[in-house]
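K.L.:
return atomic coordinates for the entry below.
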Amino acid sequence: MNDAYFKEKAACCMTEDKIERNLFDEFGVKRGLRDFNGKGVLTGLTNISKIESSKVMDGKSVPCDGKLWFRGYEINDLVNGIGDRGFEEVAYLLLMGELPDREELDAFCKELNELRRLPQNFTRDVIMKAPGQDIMNSMTKSVLTLASYDDRVSDNSVENVLRQSMSLISVFPMLAVYGYHAYNHYDLGGSMYIHRPDPNRSTAENILYMLRPDQKYTELEARVLDTALILHMEHGGGNNSTFTTRVVTSSGSDTYSVIAAALSSLKGPKHGGANIKVVRMMNDIREHVGDTADEGEIRSYLEKIVDKEAFDRSGLIYGMGHAVYSLSDPRAQIFKTFVEKLAHEKGREADYQLYSAVERLAPQIIGEKRKIYKGVSANVDFYSGFVYSMLDIPLELYTPMFAMARIVGWSAHRIEELINMDKIIRPAYKSIMKEREYVPMEQR
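P.N.:
Sure, this is the predicted structure:
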């Protein structure tokens, strides 16, 4: 491979494809489908979830503490009210539109358990073949391969898509955990553990059961993971991977292709991979701050991060700020209550105090050093990586953990789009290209 060739041609692309920033403003283009104040461009309607980050008072939009609803139910009420099968209960709510009664939940869990199996030799022939560190790519490969085993792959009736969706919801933990074990064995030289899921355990319990060599976990660990899955399950139709789900669904594509596209979106570091950056940043802070109990030292190092003098020199304090929320992210607030309990059980109180200090200091520093149009607060990614580390979940599975939860939201939005769509989603792009006369080869 000639690296010099690609470097040279990349320079050509940078020259020819570069568009001056002022032209976006001139033509009224909302870059990132967001206006100057960060508000998303309205592209659709949904009855699945709702986010609130501001209220109109005296005719003006005023920031408020963030709120999140699933199918009309406030997220705090759901987390506090559910039982030991919280993931399953909320998944039913998002897919069917109503909270299940005991009989409906039992039947739903029974169906999920019956669907929680992979085709014969699939683990050996697909998941273990060409394993790699990027488990999201492994999952995407597996999802697309599963389409080959479905005789009704292109049937987009709601009944069939619901079946396909529930099947993928059921097997996602297996695709992720088995993919990690294959990577850990073949690439890292570790032992291989392929534990079959237990039909008597919840989704959260089965993840820990399949992941850990001794298959053991505490009640609190399962409860915290169950909560984490719920908090990541859905977040409005405007996030990148859910919008991707809507866009690809509108083309008439099949469920497997739609979910593969959503996975490809989620794996990006600006989306589902953000919590990995938080963990790496916190490790960097521990390495460079002599006394992590000294808020003065922490503040000084955070200032260096914002000034692009430390960590990855991006100027970002990862886990701070959100495209929608300003004063607070309700998911982060819920997470924090469970994080403290888990940190106590794991003997990680000092780490918890460090996270709390960064959460408190970072918004102050960002506000002092950056011109921002809205408030900055900790988002769900800030604490989720810490939770996963306390659950002994390897870094390679952080984004796949997000996917195991968000597959429910994607499925709900796919079904809603199928029921209501009548046009393919096709936004407009303004061409600023200059027309040119064709030049024959010998004259170039």
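K.L.:
make it CA atoms for all contacts and neighbour counts henceforth
P.N.:
Will do.
K.L.:
the stretch 201-350 of the chain: helices as residue ranges?
P.N.:
For the stretch 201-350 of the chain, helices defined by DSSP state H, counting those that start in this stretch occupy the ranges 203-211, 219-232, 240-250, 255-266, 274-288, 295-306, 330-346, 349-369.
K.L.:
closest one to residue 393 among those helices?
P.N.:
helix 203-211 (8.1 Å; C-alpha to C-alpha).
K.L.:
that closest one - contacts with which helices or strands?
P.N.:
Packing contacts for helix 203-211, counted by 3 or more C-alpha pairs under 8 Å, 6 or more residues apart in numbering; DSSP states H and E, involve helix 86-96, helix 158-186, helix 219-232.
K.L.:
quick one more, to check against the first:
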Amino acid sequence: MAYTTQNIYYRFDDALSRLVIDYEASRQVSPESERLYHGAPSEPYDESLYKEHDVKRGLRNADGSGVVAGLTRICDVHGYNIVDGKLVPDEGKLTLRGYSIEDLINSSQAEGRFGYEEVAYLLITGALPNVDELADFQARLGAYRHISDGYVAQFPITTVSSSIMNVLMRAVLLLYAFDAEPDNISPEHEIDVAVSMLSRLPRIAAMAHALAIARQQGRRALIPTPDPKLSTAETILQVLRGDDNFTRGEAMLLDVMLMLHAEHGGGNNSTFACRVLSSSATDAYSAYASAIGSLKGPRHGGANSKVVHMHEDIRNHVKNWDNDDEIAAYLEKILRREAFDGSGLIYGMGHAVYTLSDPRAKICRHYAEAIADEKGLGDEFRLIESVERLAPQVMRDVRGTSKPICANIDLYTGFIYSMLGIPQTLFTPMFAVARTAGWAAHRMEELFGAHRIIRPAYNTVYDEMEYVPLSQR
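P.N.:
I've put the predicted structure just below:
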């Protein structure tokens, strides 16, 4: 196996360890700090205030549909119809630049080729590439895989974190320093940055994991030399496992996951965050870092790890995985905050747009079943299927809601990643790596199409106060 001479070894610096906040010491609350720690408003606003001021909480209408904030030619996430002013559930459909996600995935899989690069090209340019255009795009991605000596010298220091998503944010911002024109927002430069992100982030994410494991074990992290001919999926597995320790079938399955996560409309939180920053005409690196920061949250991209922990909890507490009544009873406990993490949520169920079905979940279920049987994990797969089948009715019974509830993509992604040998710390980073294509497309649409800074308004709900001098308080 070939390894770069830039093999990385990192020791904790004592000075860095002294920067860690000692929360136990800082939270010794004195009378003077009582209001500082316990006086900040933390109670939620009364729901009646939102109705009184006609505020679209979370930029959502009363019927749950999103407030329309812009126009796009990039993606359509369809889950319902509006008929006579009412939301009518419908089968889920995801189209990228007008092409269905099923067709994009099925076509590349049928031809035995990797498809993520084709999807990325489609999202960024608005058109499917021909043979020569795709080959040129793949070659450009391959050429960018190498990371400069200067960057590699600084990158290990930025990996001191418990979260690889945090590492990715800093890694993107560090790339700003290695760009000769980082604040250039011309179309040509935006394409260069997008290609750089699409090429380097998969490797950087995998490297961050390798560095963290090596640091824990007190050894060197050996990073394979980048192969410009590898696809994005193969590049990730090469760093995680080495040149010869993964099969083409595994790489093809990871490629499917990357395609499924590449784009999901402008209204999702991370893409909207990217568009908000882009609307101010800030640099690309700042916009992409903000999107990663949003995706890190457990209400967004971080949900896939929660699903994995929930599945483990269900396996440990449900004795008979074939007994629907026992599974439903435990799901009810989860909803009533009597089991699992006390959140009252069945992770992987329900979606802001999809009502009857999530097309991504259906595709994931298909591939998850095939690989589960190959790896002897069919029972685990069928338990997840049972959760998908039983949870909607349990949720309706417990919450008294009548709206349709379907599984979302997160119900199966963690299971698939686990079967591919991808560690949980990389579940959400894989999401970020894939979604970079969509973020790039939306950033450029916002920069060159909208031409107006995003600035919504908030209604003020406090009384005017008279200033009291410090000595009189």
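K.L.:
related to what we said a few turns ago, columns mean neighbour count and distance to residue 340 of the first structure on top of the helices and strands packed on helix 203-211 of the first structure, output as TSV?
P.N.:
Output for these, formatted as TSV (neighbours: other C-alpha atoms under 10 Å; distance: least, C-alpha to C-alpha, whole Å):
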stretch	mean neighbour count	distance to residue 340 of the first structure
helix 86-96	23	20
helix 158-186	22	26
helix 219-232	21	11
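K.L.:
for those, give me TSV that also has distance to residue 27 of the first structure.
P.N.:
Output for those, formatted as TSV (distance: least, C-alpha to C-alpha, whole Å):
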stretch	distance to residue 27 of the first structure
helix 86-96	39
helix 158-186	40
helix 219-232	36
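K.L.:
which of these sits closest to residue 412 of the first structure?
P.N.:
The nearest among those, by C-alpha to C-alpha, is helix 86-96 at 5.1 Å.
K.L.:
any buried residues in whichever helix or strand comes after that closest one, and which?
P.N.:
Under the assignment DSSP states H and E, the closest C-terminal helix or strand after helix 86-96 of the first structure is helix 102-115. Neighbour counts using 16 or more other C-alpha atoms under 10 Å place 105, 108, 109, 112, 113, 115 of helix 102-115 of the first structure among the buried residues.
K.L.:
now which residue in the second structure aligns to the second one?
P.N.:
In this case it means residue 108 of the first structure. Alignment note (TM-score structural alignment): residue 108 of the first structure maps to residue 137 of the second structure.
K.L.:
which one's the longest strand in the first structure?
P.N.:
Secondary structure of the first structure read by DSSP state E shows that its longest strand is strand 60-70.
K.L.:
would you mind getting the average deviation of it from the second structure?
P.N.:
Strand 60-70 of the first structure: mean distance to aligned residues in the second structure after superposition is 1.4 Å, counting by mean C-alpha distance after the TM-score superposition for the first structure.
K.L.:
angle of that strand against helix 86-96?
P.N.:
Calculated by axes from the mean of the first three to the mean of the last three C-alpha atoms, to 10 degrees, strand 60-70 of the first structure forms an angle of 110 degrees with helix 86-96.
K.L.:
quick one: the residue mapped onto residue 389 of the second structure from the first structure from residue 366 of the first structure, how far?
P.N.:
Superposed on the first structure with TM-score structural alignment, residue 389 of the second structure falls opposite residue 360. Using C-alpha to C-alpha, to the nearest Å, we find residue 360 of the first structure at a distance of 11 Å from residue 366 of the first structure.
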